[in-house]
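**Student:** give me the fold of what follows.
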Amino acid sequence: MKIASLPADAADGGGSQAVKAQLRLREMIFAGGLPGGARIAEVAISEQLGVSRTPVRTALMRLEQEGLLEALPNGGYAVRTFSERDVADAIELRGTIEGLVARLAAERGAAPVVLREARACLQRIDELLRETALDDAAFARYVTHNERFHALLCELAGSPVLTQQLERVINLPFASPSGFVVVQANSPAARDMLLIAQDQHVQVLDAIEAGEGSRAEALMREHSRIARRNLREALHGTPTAAQRALPGVQLIRRRG
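**Tutor:** This next block holds a predicted model:
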């Protein structure tokens, strides 16, 4: 299926077109339009996206840096596949860095304005979870608020170095805070798991405000284990519509 060409007014420079090509290519990979192991035909992709080969080449380089593509020995790129351990390690790495972020925020003292914003974010999640079940729209709002909370958590440490490293980790395939949360959608235990995650959110903010660095770190390390559980459920549980719709799940090699 051909993807619509970029509008003429979007052609405001190679950088802009490269970003758009990068986003389109990522969508195609996660949707299965470019299957794992497939070699990327630069000319064909350029024609499909309606852009020149230069921004496509830049987009391919960036996607290799993200970890979605691998450079081939004879030139060009292919779509990567990932072992279950690869994904679990990426999630564990995010939990480790977020744990360090939480500890430093507690030990250094977090900015009150960011703490208030984080509390407000959690209040919005509380409002969603008061319902006995979440419909698709409510679940989408949960994902948005959850990602926002994790971004604010990083701000609390006030460390540009850690912020940069966490952004790199989150860009690893499947490592974002909401990477596997969709697995919980429409499952009987969905709300219960979200309540557990929300309780951990609240506890880590309490620990940061109380200056309890070790406790805050341990809580965030444990918090990442929910994503590990969702990974196992996505790969080894009874398939659900949500699991089948999980972006990019077809790129993960299941253990035998």
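
**Student:** hey, let's count contacts and neighbours off CA atoms from now on
**Tutor:** Fine.

**Student:** packing partners for the helix or strand containing residue 101?
**Tutor:** Assigned by DSSP states H and E, residue 101 falls within helix 84-108. If you count contacts as 3 or more C-alpha pairs under 8 Å, 6 or more residues apart in numbering; DSSP states H and E, helix 84-108 packs onto helix 136-157, helix 160-170, helix 190-209, helix 213-236, strand 252-253.

**Student:** next, the structure of the following sequence, for comparison with the previous one:
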Amino acid sequence: MTPTAPPRTRSAAAHLLREQAYTQLRRMVMLGEIPTGQRLTEEAIAEQLQVSRTPVREAFVRLHADRLLKRFTDGGYYVAEIDLFDLRDLYELRLTLELRGIVRASEDGIEHDREALLELQEEWEAIQADPPEPDGSFIELDESFHLSLLRASGNLALAEMLETINVRIRPVRTYDFLTADRITSSIGEHLGIVEALLDGAIELAADRLRDHIGASLDIVEQRAADAMRQRSLRSRRAREA
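**Tutor:** Below you'll find the predicted structure:
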């Protein structure tokens, strides 16, 4: 008789399959490997990813929450169009909020939370030693860094506003983290900003933040445009087939 795996082991294995299905499908969407508007079927995706339909179904729900998938009126899912219309305006607003968090420490009586900055530095040194895979999941870590940095300025209202902006730009910002070299450079840039703040070099920290966010915008626009072209090409080939 074949021994049955303990419930905890089965639960961990199921969770791993769900995460793998989600990250693999998200990467396919981000790279333009699925034509825009094409109905996604659980059976086809499950076969492609070599998993059961359940983790695929859950991945659809999560990607819909990420605004990377949309739903037909009958409940089926398809890849959402990439919206770059307001991207530059939203990035400008994001930069304004984050810069304000940095430069306010140059005013009399205002300082960054040094303990919070030291904790952030330690956290990102650990991430630098063991960086995540370039599957798009780095977006959560990146958002957490920028929110923590802004909270360390002492103005929590700024952080709340940044969270709102993050929700709107997250679907396209994920394009920033699809290669290992970009993750590596982002980690280094994060640490550079924190180090400047810990040294009291406010202007240097602000300059590094500008460069960091500017580089992100350039990469996001280019990669999103590339994905749009790939999807358009695949859609045309599907129609001609």
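
**Student:** need the TM-score between these chains.
**Tutor:** The TM-score (TM-score structural alignment, normalised by the length of structure 2) is 0.54; 203 aligned residues with a C-alpha RMSD of 5.3 Å.

**Student:** ok so, going back, which of the helices and strands packed on helix 84-108 of structure 1 sits closest to residue 100 of structure 1?
**Tutor:** Nearest to residue 100 of structure 1, of all those, is helix 213-236, at 5.9 Å by C-alpha to C-alpha.

**Student:** what about the nearest residue to residue 161 of structure 2 once chain neighbours are set aside, neighbour count?
**Tutor:** Excluding its sequence neighbours, the residue lying closest to residue 161 of structure 2 (C-alpha to C-alpha, 6 or more residues apart in numbering) is residue 97, at 7.8 Å. Neighbourhood size, residue 97 of structure 2 [other C-alpha atoms under 10 Å]: 18.

**Student:** let me see the contact set for the spatially most central residue of structure 2.
**Tutor:** Residue closest to the average C-alpha location in structure 2 (C-alpha atoms, centre = their mean): residue 139, at 2.2 Å. Going by C-alpha atoms under 8 Å, 6 or more residues apart in numbering, residue 139 of structure 2 touches 170, 173, 174, 177.

**Student:** now do the contacts for the first one.
**Tutor:** When contacts are counted by C-alpha under 8 Å, 6+ apart, residue 170 of structure 2 touches 66, 139.

**Student:** test my guess that residue 97 of structure 2 contacts residue 160.
**Tutor:** No: between residue 97 of structure 2 and residue 160 there is no contact under C-alpha atoms under 8 Å: 10.1 Å.

**Student:** residue 115 of structure 1 maps to what in structure 2?
**Tutor:** In structure 2, the residue paired with residue 115 of structure 1 is residue 117, using TM-score structural alignment.

**Student:** which ones are touching its match?
**Tutor:** 149, 152, 194, 198.

**Student:** how far away is it from residue 71 of structure 2?
**Tutor:** With distances taken as C-alpha to C-alpha, to the nearest Å, residue 117 of structure 2 is found 41 Å from residue 71 of structure 2.

**Student:** check residue 7 of structure 2 too.
**Tutor:** 34 Å.

**Student:** higher neighbour count, these two?
**Tutor:** Neighbour comparison, residue 7 of structure 2 and residue 71: the larger count goes to residue 71, with 17 against 9 (by other C-alpha under 10 Å).

**Student:** any idea what residue 36 of structure 2 aligns with in structure 1?
**Tutor:** Under TM-score structural alignment, residue 36 of structure 2 pairs with residue 36 in structure 1.

**Student:** wait, doesn't residue 165 of structure 2 sit right on residue 95?
**Tutor:** No: if you go by C-alpha under 8 Å, residue 165 of structure 2 and residue 95 don't touch, sitting 10.5 Å apart.

**Student:** which of these two has more neighbours?
**Tutor:** residue 95 (19 against 16).

**Student:** return the residues in contact with that one.
**Tutor:** Applying C-alpha under 8 Å, 6+ apart, we find residue 95 of structure 2 in contact with 210, 213.

**Student:** how near is it to residue 101 of structure 2?
**Tutor:** From residue 95 of structure 2 across to residue 101 of structure 2, the span is 10 Å (C-alpha to C-alpha).

**Student:** kindly report the same for residue 199 of structure 2.
**Tutor:** Applying C-alpha to C-alpha, the value for residue 199 of structure 2 to residue 101 of structure 2 is 16 Å.

**Student:** comparing these two, which residue is more hemmed in?
**Tutor:** In this view residue 199 of structure 2 and residue 101 are compared by other C-alpha under 10 Å, and residue 101 has more residues nearby, 22 against 10.

**Student:** ok, now which ones touch the more buried one?
**Tutor:** By C-alpha under 8 Å, 6+ apart, residue 101 of structure 2 lies in contact with 149, 150, 151, 153, 154, 155, 158.

**Student:** where exactly do the helices run in the stretch 1-150 of structure 1?
**Tutor:** 14-30, 42-49, 53-66, 84-108, 112-129, 136-157 (DSSP state H, counting those that start in this stretch).

**Student:** thinking again about what came up before, now, which of the contacts of residue 117 of structure 2 sits nearest residue 235 of structure 2?
**Tutor:** Nearest member of these to residue 235 of structure 2, counting by C-alpha to C-alpha, is residue 149, at 41.7 Å.

**Student:** alignment lookup: the closest one to structure 1.
**Tutor:** Mapped onto structure 1 by TM-score structural alignment, residue 149 of structure 2 lines up with residue 153.

**Student:** number of residues surrounding that match?
**Tutor:** By other C-alpha under 10 Å, 25 other residues sit near residue 153 of structure 1.
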